[in-house]
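Asks: return a 3D structure for these sequence lines:
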Amino acid sequence: MTDHIAFTVMTPEQMSKNPAQAVYLDDKGMLRYVPDYRGNTIPDFSNAGYMGGGVKLPEVQVKVTVEPGEGDDTARIQAAIDQVSKLNADQVGLRGAVLLKAGVYRIAGSIKISSSGVVLRGEGQGEDGTVLIATGTSKRALVQVAGSSGAKQQASDSPRTITDAYMPVGARSFHVQSVQGLKEGDTVLVRKISNKDFISFIKMDRITPRPDKPSETKMWEPFNLDFDRVITKIEGNEITVDAPLTDAIDTHWGGGTVIKSSDAGRIEKVGIENLRGDTKYNPNVKKTGKGKPYLADENHASHFITLNNVKNSWVKDITAVHFAIYAVSIGKGAKWNTVQDSRNLDMISVLTGGLRYPFNVEGELNLVQRVYSETARHAFVLGSQVKGPNVFLQDVSVQNHATSEPHHRWSVGGLFDNVSAPIAVQDRQHYGTGHGWAGANYVLWNTSGQVIAQKPPTASTWVIGHVGTRSKGAFEPRDPAFFASFGKHVEPRSLYLKQLEDRLGLKALEAMGSYTFHDVLDDSAQDIMSGDDGSDS
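Replies: Modelled structure (predicted):
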């Protein structure tokens, strides 16, 4: 096993031009990364999004058209989706689109897409466009996109031990005991093991019990993070994969392994476009918060769109109104998906744990860009043990009741890039059922609003170019995050887009439609409010 010490030498001129220091532009305008003494760097996030980033979303031909009808429209829409699902896919895996003409559609159940290559498209996300209204009182997702499973290890293969003593954050190459049976193009799970000693070192086996419900506070147990990757090169016993790992693999805490995998259970090339989702609710159910009554019914559709066990898919130009939990949720088995140019408005639920998470990410290598949210608790949020990279880019949230954040239990490798919202990366200790260190190796780049940022043990948090207020964490003292250029934005304006340009060129930015910031940035976005007492889950 090998270990190493890393360092970077910068000239005074380079340091004066690059206040961020953790990453800087060289004389040719390319990003350069400054490692810490163990070699950890800010990761390259540019592989996040549809088809691995930098690829234009496809325009898919309409194969079936549906008009608004009388009564419940669920069966008619589902029949159209099922009809397209039976068509042969073209050379890029697309079958066709179901077009829902403008008007109101009443949905008593859920619309389900479980085949690859199917697009559900409306004629506008406004009130005069295509409006799907969830009727009834059942809590459910209005539109469900789902394969049967995410990536799984191949039962016929055996794990290979990673022989590097330490594989740093941001690395894409590592050594294994044997590459027998592996080849370029194979999909693999790169496992980071977190053993009992690791849990003890970061003190997550000694979480202070929740005062009101001490028995509900759960201490952490050993866990693994399985990074879903593709082998791009093999030289001797060294393997290079397509995207960096966003948590260090350390033999001291259990080391790591590599095993061949399959994602045959995933569906792909599914699109949801140009729709408005709404839900019926009981306007007579109210609660009082901060001295003011608010609508609090929860017996209605809780989610607009969910993506589970799906890759290389997209949601664009949608508006979600009145839902209790998600506008769009990207589940744990989801990879290489994009959500963009969408809105979440006027959420209806009690202001408490598990509710109002409109743009939620549980998978890896996903991109949420140019979206807008109102009345959320955790507007842009990542769940437990999420494996990055994942990116929130050019997003805005107002009328917040809590912070955007990695929410609990060691989510790794997220980027908040030009996000206007209250953001927290911190030790949440007994919040929920023992959330503890919620995020590790997160980057906040040119963000704005209130920020809480702490450095977890064995990992980093980078806050660069933040403009706004800096607040203490819910539990102090904790080591502070790395802050640079606080109060002034830095160049490049977007880390993700510059990383994408460095990797694929300007054509990738054109494909993303990301030359300028979205028009949702307005005066109200500067009035960021945060009122969470931290007692939620």
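Asks: please make it C-alpha for all contacts and neighbour counts, starting now.
Replies: Noted.
Asks: at the geometric centre of this structure, which residue sits there?
Replies: What sits nearest the mean C-alpha location of the chain, by Cα atoms, centre = their mean, is residue 361, with 3.6 Å.
Asks: so that residue touches residue 331, yeah?
Replies: Yes - here residue 361 reaches residue 331: they are 6.4 Å apart, a contact under Cα atoms under 8 Å.
Asks: now the helix or strand where residue 132 lies: how far from the chain's centre is it?
Replies: Assigning secondary structure by DSSP states H and E places residue 132 in strand 130-134. Relative to its parent chain, strand 130-134 has a centroid offset of 26 Å by Cα atoms, centre = their mean, to the nearest Å.
Asks: let's see this one next to it:
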Amino acid sequence: MVYRMPEQDRTSWNTVIAAFALSLVQSIPRHNPFPESPRGRYSTCTTRFHHFENDGVPIYWVSLDANTSKLVYKPTNAGDTIMDFSSVGYLGRDAKLPEVPVKVVLYPARNCKDTNKSDGESIQHAINELSSLPLDPSTGFRGAIQLSSGDFDVRGHHFTINTSGILITGSSSSETILHANVSIAEDGMDVHALFSVESPQQTIAEVGHRAAIVETVPSGSNYVKLDSSCGFKPGDLVSIVWPMTSRWIQMMNMSERWGNFAVTSIERRVSRVNGEKNMVFLDIPVPFRVDLRYLSSSQPAYLVKVEISGRVSHVGLENFKAVQDKVLPVGRGTFLNIGQVEDSWVRNVVAVDFGGDTMTVTGKRITVEGLNLIRTIPGPMKGPKFADLAIAFPGSQILVKNSVIQGGSSQFSYMTRDQANGPNVFFNSTAYGSSHAEPHAHFATGILYDSMKFENGTISLRNRPYKHHGYTSGFSVVWNCHTKVLEVVKPPQAANWAIGNTIQSLGSTGNETLGFIEPRGIESPRLASLYLAQKAAAKMH
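Replies: The predicted structure is shown next:
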């Protein structure tokens, strides 16, 4: 006999489960996360915020509905909402990383008398050897290269992984040390990254017709309405293409900085189709606003089915330290470029004194966990300033968590570049020094800074007064962070949110309209972490 719980009891039980799961985020430190800071130096933000009430009951931007155990999102007057960020990281849900069987074990060459290969040659040879092995369909991996404890001399070498299914793992970030001197190309300018993970054979082809979007799509929406949904079905990989027309750029007052036209796009999967209403529902919300007022029949936004071949996936780097032993010219000598690959990770890695953008990610569904980037050499005080960690277009569904950036006081720490479209999440990580955490340059969307800590730094979603810069972000969120300075503006016909943060001051934003800034205590009390709350809710529904 099977007992079936009555519907009303099931609803109550779901509510209890939801409340318990979401309350787990309360373990995140919420007050004075820097013990060395003088007590009282930081205060909650209480200056100029937007707050809404209905019959005396606060309406939060994101809250838990006790009746349905679902998260509820309050729209702006234009209909935009904070997007759901839960689909980031490995496999699109920050999935547990698999155990990968070791196929090759390497020891430092100076400890091996029976080899005539250098450490760098041995590592690249092992990568090539693994690339020829078959993939295990249960894990997506061919095997792992185990670097033993000890010092590996890889000066003058750089490593390329352009095949799926390879893990490079050390003993730990304190026991396996790679001494690097990233080489400069013959032209004296280009510098290879120590590690490059790439998809050199990737092709993306449109399949079928371009279906025009015929109804404005608010940011945070999970569907689009088309002139025809014919030909789309659940599981299809699609691209949403949004032309940033001259009319839209003029509305944003960015003509002098952005020119007359740009275009951006995102990849999604079709979750279901309503053929009668020509509505296509998506697995992940849209991170920007597709406003038909600024489009035309000759420049429409559209949905199109795509097929991708040759994209590398399932690559991991973990458990080692890499040290750049030679100071290169400013901007050169990077540690890692993760190109257009997917379902990969970097875990428990330390990188010391690499130049330029120390690490750049343009892939999809990537987890970066326990990363420690250290600069002992100050960055440039004038001229171009580089990032410690940057997400660049078309990078999306990137999760950076539990990481630390040290040094580089004039650098940008956790950053996105032009038109990087989310969801992208920086979670529970720290930067020391006075660096900025910010989107940079041209209008990235769908970024979440959640439970981040910057004692002397700045979190900035602003209008940068430089050519090719302008409004750096739209539809992005700073949630429960600790920072010295907070700068959050509201671009025209867009939104940015800052909720529950501990700050010393609001930065100078000139005549810009402030974003939706709410002080600690106004945010829903269950949601100390927006990302963890959304992740818990996604598991239950």
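Asks: superposing both, give me the TM-score.
Replies: TM-score of the superposed chains, computed with TM-score structural alignment, normalised by the length of the first structure, equals 0.81; 461 aligned residues with a Cα RMSD of 2.3 Å.
Asks: need the residues touching each of residue 361 and residue 331 of the first structure.
Replies: Shared contacts of residue 361 of the first structure and residue 331 (Cα atoms under 8 Å, 6 or more residues apart in numbering): none.
Asks: the residue nearest to the centre of the first structure maps to what in the second structure?
Replies: Under the alignment (TM-score structural alignment), residue 361 of the first structure pairs with residue 391 in the second structure.
Asks: three-state assignment of residue 239 of the second structure?
Replies: Secondary structure for residue 239 of the second structure, judged by DSSP: H, G, I helix; E, B strand; the rest coil, is strand.
Asks: burial of it, as a residue count?
Replies: 19 (other Cα atoms under 10 Å).
Asks: quick check: it vs residue 171 of the second structure, distance?
Replies: For residue 239 of the second structure, the distance to residue 171 of the second structure equals 41 Å [Cα to Cα, to the nearest Å].
Asks: and the helices in the second structure?
Replies: Remark: helices assigned in the second structure by DSSP state H are 7-23, 119-131, 246-251, 255-258, 530-540.
Asks: helices and strands around the last one, which ones?
Replies: Contact analysis of helix 530-540 of the second structure by 3 or more Cα pairs under 8 Å, 6 or more residues apart in numbering; DSSP states H and E lists helix 7-23, strand 70-73 as its packing neighbours.
Asks: tell me the angle of that helix relative to helix 7-23?
Replies: 150 degrees (axes from the mean of the first three to the mean of the last three Cα atoms, to 10 degrees).
Asks: residue 420 of the first structure -> the second structure?
Replies: That one, residue 420 of the first structure, aligns with residue 453 by TM-score structural alignment.
Asks: please apply the same query to residue 456 of the first structure.
Replies: By TM-score structural alignment, residue 456 of the first structure lines up with residue 491.
Asks: buried deepest among the helices and strands packed on helix 530-540 of the second structure, which one?
Replies: Comparing those by mean neighbour count (mean count of other Cα atoms under 10 Å), strand 70-73 comes out on top with a mean of 18.
Asks: with the first structure superposed, average distance for it?
Replies: By mean Cα distance after the TM-score superposition for the first structure, the fitted strand 70-73 of the second structure averages 1.8 Å away from its aligned residues in the first structure.
Asks: any chance of the helices and strands packed on helix 530-540 of the second structure in JSON lines, plus distance to residue 343 of the second structure?
Replies: JSON lines is the format used below for these (distance: least, Cα to Cα, whole Å):
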{"stretch": "helix 7-23", "distance to residue 343 of the second structure": "26"}
{"stretch": "strand 70-73", "distance to residue 343 of the second structure": "27"}
